[in-house]
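J.: A predicted structure for the sequence below; I have some questions about it.
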Amino acid sequence: MPYSARILDNALGAVGNTPLIRLDKIAAQEGLQCNLLGKVEYTSAGGSVKDRIAKRMVEEAEKEGRLIPGQTTIIEPTSGNTDKGYSVIITLPNKMSLEKEAALRALGAEVVRTPTEAAWDSPESHIGVAKRLRDEIPGAVILDQYGNINNPLAHEYTTGPEIIEAVTNTPSTAEQPSSGKVDVLIAGAGTGGTVSGLSRAIKKSHNPDSVIIGVDPKGSILAVPESLNTPDAGSPYIVEGIGYDFVPEVLAREVVDVWLKTSDEESFEAVKKLMRLEGLLVGGSSGSALSGALRWLHSDEGKHVAQKKGANVVVLLPDGIRNYMSKPWFLKMALEAEPSPLANRIATILQKAPSKGPEQERS
């Protein structure tokens, strides 16, 4: 039974079970014949795909006896989208948005900011600071999304099956043909748990021939082969939640068939498409995933899928715009866009002197 059809015991029951939505307007604009589908993760209780791994990591640690209510402090280095009734400390690079910090503090977490430029293995990095706090605070535990197997398992056991179920349960019709399977899946890579878990879920039991595409921002080093990373390695990038300067343990790069590098500019342009054409208020990493998907579909390798009616291409949209409302890239997009024809018409009308109504003329 879908969770919307029953009373939930608490907010954790509203984690996951997110919709798979047709992106038909973008597909039409791009001249695609395939089904372009978005897995919209911001409808989860915490607004992010990271809700899933936080829930699973905590629940599994409870089963193992690592967490003791009232005694354990959970410390987690994160980009701000991860982390029941425990004291929580989040170490967060300065680059990450104020909205993320505010949301975490509103939920009762302590937030410690760290230098964005600090290398991952530096004592000053968000990982280094988290380890220092763990060593000094009695009962503190780092669940470690970078090395915790429950990160990819959350997606192998929930996100992947949800996508498969939605695709296989949707009948093929003359108007909306479907292959009945997930033919291509595109997801950004941060810790890498999402794309790794999704690949295993889809290829193991559903469609071994599915193409799994990993998207990595320019400046990050997660893509394979390494030559993809070399031109921009170490360069700063604005998009949050994906990319790293080290390869996390949970990222199984070998289960990804194709790696693509994306720029901030194309990511934010894709965000605009998702907002304006599909009404989906997503964040920058969702734009990265869509821009990678469109680039692949227009490539020599992907165009046969792009023009195949019924082929199902799924794009993982990790979070919403809530966490980025104050970011310059979003404010420029929302408030500094070129005036639309309707905006120009409104301005022209309001520049005229108001016409007198019948009552004013009689007076």
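T.: Cool, the structure landed.

J.: drop to CA atoms for contacts and neighbour counts, all remaining ones
T.: Noted.

J.: ok, Trp329 - contacts?
T.: The neighbours of Trp329, taking CA atoms under 8 Å, 6 or more residues apart in numbering as the test, are Phe268.

J.: oops, could you answer that again for Leu294 instead?
T.: Leu294 is in contact with Glu30, counting by CA under 8 Å, 6+ apart.

J.: next up, a second structure to put side by side with the first:
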Amino acid sequence: MWYNNILETIGNTPLVKLNTITKNVPGTILAKIETTNPGNSIKDRMAIKMIEDAEKSGKLKPGGTIIEGTSGNTGMGLAMAAIVKGYKCIFTTTDKQSKEKVDALRAFGAEVIVCPTNVEPEDPRSYYSVSSRLEREVPNSWKPNQYDNLANSQAHYEQTGPEIWEQTEGKITHLVVGVGTGGTISGTGKYLKEKNPNIKIWGIDTYGSVFKKYKETGIFDKDEIYPYITEGIGEDFLPANVNFDVIDLFEKVTDKDAALMTRDIARKEGIFVGNSAGAAIGGLIQLKDQLKPEDIVVVIFHDHGSRYMGKMYNEDWLRERGFLQDEKLTAKSILAKKEATEIVTLDATKSVLEAINTIKSMNISQIPVTQQGMIVGKIAESEILSALLENPGLKSAQISEIMTATFPFVDLNTSIDKISSLINRENSAVLVEDESGKIEIITQYDIINAISG
């Protein structure tokens, strides 16, 4: 047996029992692994449904252009379908999204426009507004509008819900889903509640999003909205696809807990998933006291970990945000093991001869160069020698004439691996600002001393 095209392989994703990460959570916890869809995410389901409905209604015509605001996964589903069906794609996304997602969309031949995250949805620069403007300007174009297009929810009512019901033989008691557009939780939840009204539907939200408070109070609180790191869930408006009547409760999960849990799923279950899966499991663990041993819980694992290699799966990215603390040596711990010494600097107006004398007397090879107290460059023994061989008269010149780019600056949370990679033939050290604001220098010797100390 074979399939006629890649779109026919969407759906029928496996349900896999979690054994380690949820060992302290009562009940049987099952993950719906949506990464096995051809676009590696659950969004393939609704992307093809929105396109097929638009074709039937005449909104999407042959040779047309699909224009959509997407965090990446919906775009992948749309781009894949567009290739098979002969459409062009233009996507707008935010600068919060991982580079891997943007690169993946471009790999499928889509045009991608990156817009700022930290603006209101109505702002003309937002990825919602830019996609709407392009739809008006580009001839023969169609915007799916995944947030308000109810084909999104309908896809999950027709596919995801029935699959879960059959795979659990109707025994499911709880569905746990990260909520972004709301299509997955609303469509799947509606189907399951029609089968058994006692099934609990839990939505996972993030801090900086409006869903939880709106569900509990009916108040849309703009003061709750602020930028957050977690991808794929939470919103600063109310999409039409979020059916609050279907969702029993919302639980908020911090950016840090979501990021670290995402990594733990890979490390403890061998399942390589994205950020929203980490948030969903984090929320489930927070709600564990509401579960009983006989419960059957299904958690949606929305997308694949390969889209987050530069983020949740990158230790330096985690450390920069304070999410990882001293698992490995960092700039902070290297400084703590280093003898307290004053950093030697030279002002850019000093002469090359003074630099030579300082290097000799201090028995050092490179010196940071300052201008009005700020480090603006460096001067090295080898650079002085090269300059003087070419022009011996440079001895009386100012250092600024022969200095080179400054040593790299690193954050206190930067890992030893990253620091080591920055120290090379051009840079014998890195600079770091300590907690009091004082500039410190870390050399290869300091790294060796910290490792062996």
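T.: On my side now, so go ahead. All values reported here derive from a predicted model rather than from experimental measurement.

J.: for His304 of structure 2, give its distance to Leu324 of structure 2.
T.: According to CA to CA, to the nearest Å, His304 of structure 2 and Leu324 of structure 2 sit 22 Å apart.

J.: my bad, should have said Thr92 of structure 2
T.: 31 Å.

J.: which of these two has more neighbours?
T.: Just comparing Thr92 of structure 2 and Leu324: by other CA atoms under 10 Å the higher neighbour count belongs to Thr92, 26 against 17.

J.: can you verify the more buried one is assigned to a helix?
T.: No - assessed with DSSP: H, G, I helix; E, B strand; the rest coil, Thr92 of structure 2 is strand; it does not lie in a helix.

J.: just checking, it touches Ala110?
T.: No - taking contacts as CA atoms under 8 Å, Thr92 of structure 2 lies outside contact range of Ala110: 10.3 Å.

J.: please enumerate the helices of the stretch 101-250 of structure 1.
T.: In the stretch 101-250 of structure 1, the helices defined using DSSP state H, counting those that start in this stretch lie at 126-136, 150-154, 160-168, 193-205.

J.: redo those helices as TSV? Include distance to Ile242 of structure 1 and mean neighbour count.
T.: As requested, those are exported to TSV (distance: least, CA to CA, whole Å; neighbours: other CA atoms under 10 Å):
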stretch	distance to Ile242 of structure 1	mean neighbour count
helix 126-136	15	19
helix 150-154	15	27
helix 160-168	19	18
helix 193-205	11	24
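
J.: how about those, which one is nearest Glu59 of structure 1?
T.: Among the helices of the stretch 101-250 of structure 1, helix 150-154 comes nearest to Glu59 of structure 1, with 9.7 Å by CA to CA.

J.: what residues does Gly11 of structure 2 make contact with?
T.: 34, 37, 45, 159-160.

J.: and the equivalent of it over in structure 1, how far from Thr262 of structure 1?
T.: The alignment partner of Gly11 of structure 2 in structure 1, by TM-score structural alignment, is Gly16. Gly16 of structure 1 sits at a distance of 27 Å from Thr262 of structure 1 (criterion: CA to CA).

J.: quick one on the thing from earlier: let's have the helices of the stretch 101-250 of structure 1 in CSV, adding distance to Val224 of structure 1.
T.: Below are those laid out as CSV (distance: least, CA to CA, whole Å):
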stretch, distance to Val224 of structure 1
helix 126-136, 24
helix 150-154, 19
helix 160-168, 23
helix 193-205, 14
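
J.: the match of Gly11 of structure 2 in helix, strand or coil?
T.: Recorded secondary structure, Gly16 of structure 1: coil (three-state DSSP).

J.: against Glu265 of structure 1, how distant is it?
T.: In terms of CA to CA, Gly16 of structure 1 sits 30 Å off from Glu265 of structure 1.

J.: part of a helix, is Lys252 of structure 2?
T.: No - judged by three-state DSSP, Lys252 of structure 2 forms no part of a helix; its state is strand.

J.: pull the contacting residues for Ile219 of structure 2.
T.: Applying CA under 8 Å, 6+ apart to Ile219 of structure 2 gives the contacts Lys213.

J.: now Thr348 of structure 1: which helix or strand?
T.: Per DSSP states H and E: Thr348 of structure 1 is located in helix 341-351.
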